[in-house]
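Q: no FASTA, just this:
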C-alpha cells in the first residue's frame, strides 16, 4: 500500500455508483489508486459521463459503468460476472444502491413496501452472493454496505426504508462474523442527511428545521461519506469489522 494511495492496485465494485454518495465513492476510490466497476440503474448518460471523466482524470486505471437493476437476481448475477471480467482482482464491494418511497405507513401500498425492500435489502443477497467467494478464496478484502441513520433510529414516514436499512445493519454484523476468519471485513456506513438528490427534494422550510437539529447546522456531503467508505475499504481498517458507523454530524433523530 502506497502512503498516498491507500487503495492502490485494488479492484472495487460499487452499486448505485452514478450519482450522489456512490459517485463520490467512485471518484475517491480512483483517486486513491483503485480500478472501479460501478453499476447504475437507468441514467446511462450520467454513468457514461462519469466513466469518461474518471478515465481522463486517471489514465491507466479502469473505470467501467455497467447497467444493473440490483433488485433483480438475474441482472445482479450478470452484473457481478461482468464486473469480475473487467477487474484483474476483486478486493472491495460497496453495496450502495438504494431508494425511498416515503409515506406514512397507513398509506403505504404493498408495491411501495416491496420496491424499497427489494432495492435496499434484497440487493444485499443478489449482489453480495455472487461476489463473496472471490474475496473468501483470496482470504482478503472488504465489503462496505451503505445503511442509514434511518435504520439506526427510525424515521417517521420511512417505515419501509428504516426496516430495510436496519436489515442491512443486521446483515453486516452477521456476515462479518461468518467470514472474519477468512480475512474479509464487513462494515456498514449509516449516513444522516447528506446533500444528494434525495435531500434536494426536501422543502426549504423543512430542510432548515432539520439543519437546526445538527450541531453544525448543515447537511453532510457525499465526499464526507466517501472518505469513510474508502477508509473502511483500505488496509488501514483491517481490524474494524461488524460495525455500523453513523456519519450524521451529530444529528438528533
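A: Okay, I see it. These numbers come from a predicted model, not from an experiment.
Q: Every contact and neighbour count from this point should use C-alpha atoms.
A: Will do.
Q: Any idea which residue is closest to the centre of this protein?
A: In the chain, the residue lying closest to the centroid (Cα atoms, centre = their mean) is residue 96, at 2.2 Å.
Q: isn't residue 30 right next to residue 54, touching?
A: Yes: the pair residue 30 and residue 54 passes the contact test of Cα atoms under 8 Å, sitting 7.5 Å apart.
Q: Mind checking which of these two has more residues around it?
A: residue 30 (25 against 20; other Cα atoms under 10 Å).
Q: List the contacts of the residue of the chain most remote from its centre.
A: With distances taken as Cα atoms, centre = their mean, the residue sitting farthest from the centre of the chain turns out to be residue 106, at 29.3 Å. Under the criterion of Cα atoms under 8 Å, 6 or more residues apart in numbering, the contact list for residue 106 is empty.
Q: Let's verify it: helix, strand, or coil?
A: Using DSSP: H, G, I helix; E, B strand; the rest coil as the criterion, the local structure at residue 106 reads helix.
Q: any idea how far residue 122 is from residue 168?
A: Note on residue 168: its distance to residue 122, by Cα to Cα, to the nearest Å, is 9 Å.
Q: The stretch 101-250 of the chain: helices as residue ranges?
A: Assigned by DSSP state H, counting those that start in this stretch, the helices in the stretch 101-250 of the chain fall at 110-117, 123-138, 149-153, 159-179, 197-200, 204-212, 222-233.
Q: One more to weigh against that first structure:
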C-alpha cells in the first residue's frame, strides 16, 4: 500500500484529496493546523515539519495543499508581515515538505509529489499580489525539482486551479472573487472533487512520463 502525506488536509482541496486518495487505497496522513488532522503541523516551521515527517516515516506520495490567500488589497498597501506570512506558508511550507521527504523517495526509487499552485501564479490576480507571487514561486520550484529528480523515479508536478468552491475563498473579497470567476469560460467555479481526481492521477503509477509540469484545471481560463 502506498503512503501519502497531504498538507492542509482538513479543508478545501486538501480534504478532497485525502478523501480521494483513501478511496484509491492509499494510506493517507494529514497535516494541518485546524480540524482533526493526523498531525498538527505548521508547514512554515521547518523544525516541526522535520519532526513530523520523521515520526511518520517513509512516504511514497506528497501533496502540498496547505496555503493561505494572504492580503486582499493593492500590493503597495500590504504590510511586511502580511507579505512574509504568505510566503512562509505557501512557498517555504512547500519547500520544507519537499526537502523532508525527497531523500527517502530517491532511496526507494519511487515517489510522486503534487504541488498546489494556482492560475494566479500564471496570470496574476489583482489585489492578490502576494498570493500570485507565491504561486509563481511554487511553479518555478516545481519545474526546477522536476529536472533535478527526472532520473530518480520521483516525479513532481504542479496543478494550477482557477476558482474552486472551497472554504479558502470565503476569505477572498467578493469583488476579487467575482472578477476571477468571470474569467472562466465555463462560467462556473470548479469543485474540489474535480481537482482531487487530477491529483489522484498525478500520484499514481499511471503517471510515468511527466515531471516538472503544470496542469491547468481552470474551466478554460488557461491561455498557456
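A: Now that the structure is in, tell me what you want to look at. All values derive from a computational prediction rather than experimental measurement.
Q: Mind checking the TM-score on these two?
A: Both chains were compared after superposition, and using TM-score structural alignment, normalised by the length of structure 2 their TM-score is 0.93; 222 aligned residues with a Cα RMSD of 1.7 Å.
Q: circling back to that earlier point, more neighbours: which of residue 168 and residue 122 of structure 1?
A: Taking residue 168 of structure 1 and residue 122 together and counting by other Cα under 10 Å, residue 168 has the greater number of neighbours (27 against 21).
Q: Over in structure 2, tell me which residue corresponds to that one.
A: Using TM-score structural alignment as the criterion, the counterpart of residue 168 of structure 1 in structure 2 is residue 138.
Q: try residue 228 of structure 1
A: Counting by TM-score structural alignment, residue 228 of structure 1 corresponds to residue 198 in structure 2.
Q: roughly how far apart are its match and residue 217 of structure 2?
A: As judged by Cα to Cα, residue 198 of structure 2 and residue 217 of structure 2 stand 8 Å apart.
Q: Give me the more crowded residue out of the two.
A: Neighbours were tallied for residue 198 of structure 2 and for residue 217 using other Cα under 10 Å; the higher tally belongs to residue 217 (20 against 15).
Q: Could you find the closest non-adjacent residue to that one?
A: Taking Cα to Cα, 6 or more residues apart in numbering as the measure, residue 217 of structure 2 lies nearest to residue 161, with 4.7 Å between them; neighbours along the chain are not counted.
Q: residue contacts, the one you found?
A: When contacts are counted by Cα under 8 Å, 6+ apart, residue 161 of structure 2 touches 117-119, 195, 216-218.
Q: Also residue 216 of structure 2?
A: Contacts for residue 216 of structure 2 (Cα under 8 Å, 6+ apart) come out as 119, 159-162, 222.
Q: So which of these are in strands?
A: Within the contacts of residue 216 of structure 2, residues falling in strands by DSSP state E are 159-161.
Q: closest to residue 12 of structure 2 among the residues you listed?
A: Nearest to residue 12 of structure 2, judged by Cα to Cα, of those is residue 161 at 12.4 Å.
Q: I'd guessed residue 54 of structure 1 sits against residue 27; true?
A: Yes: taking Cα under 8 Å as the definition, residue 54 of structure 1 is a contact partner of residue 27 at 7.0 Å.
Q: coming back round to it: what would the ones in strands among the contacts of residue 216 of structure 2 look like in JSON lines with distance to residue 46 of structure 2?
A: Formatted as JSON lines, the entries for those read as follows, by distance: Cα to Cα, whole Å:
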{"residue": "159", "distance to residue 46 of structure 2": "24"}
{"residue": "160", "distance to residue 46 of structure 2": "25"}
{"residue": "161", "distance to residue 46 of structure 2": "26"}
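Q: wait, which of these is closest to residue 42 of structure 2?
A: Of all those, the one with the least separation from residue 42 of structure 2 (Cα to Cα) is residue 159, at 22.1 Å.
Q: mind checking how far that closest one is from residue 114 of structure 2?
A: To residue 114 of structure 2, residue 159 of structure 2 is 7 Å away according to Cα to Cα.
Q: and what of residue 31 of structure 2?
A: Distance, residue 31 of structure 2 to residue 114 of structure 2, using Cα to Cα: 15 Å.
Q: next one: residue 60 of structure 2
A: Computed as Cα to Cα, the residue 60 of structure 2 to residue 114 of structure 2 distance reads 12 Å.
Q: Kindly report the same for residue 108 of structure 2.
A: Using Cα to Cα, one obtains 18 Å as the distance from residue 108 of structure 2 to residue 114 of structure 2.
Q: and the two? which has more neighbours close in?
A: residue 114 (26 against 15).
Q: residue in structure 1 matching that one?
A: Correspondence of residue 114 of structure 2 to structure 1, assessed by TM-score structural alignment: residue 144.
Q: I'd guessed its match sits against residue 124; true?
A: No: using Cα under 8 Å, residue 144 of structure 1 is not in contact with residue 124; the gap is 10.8 Å.
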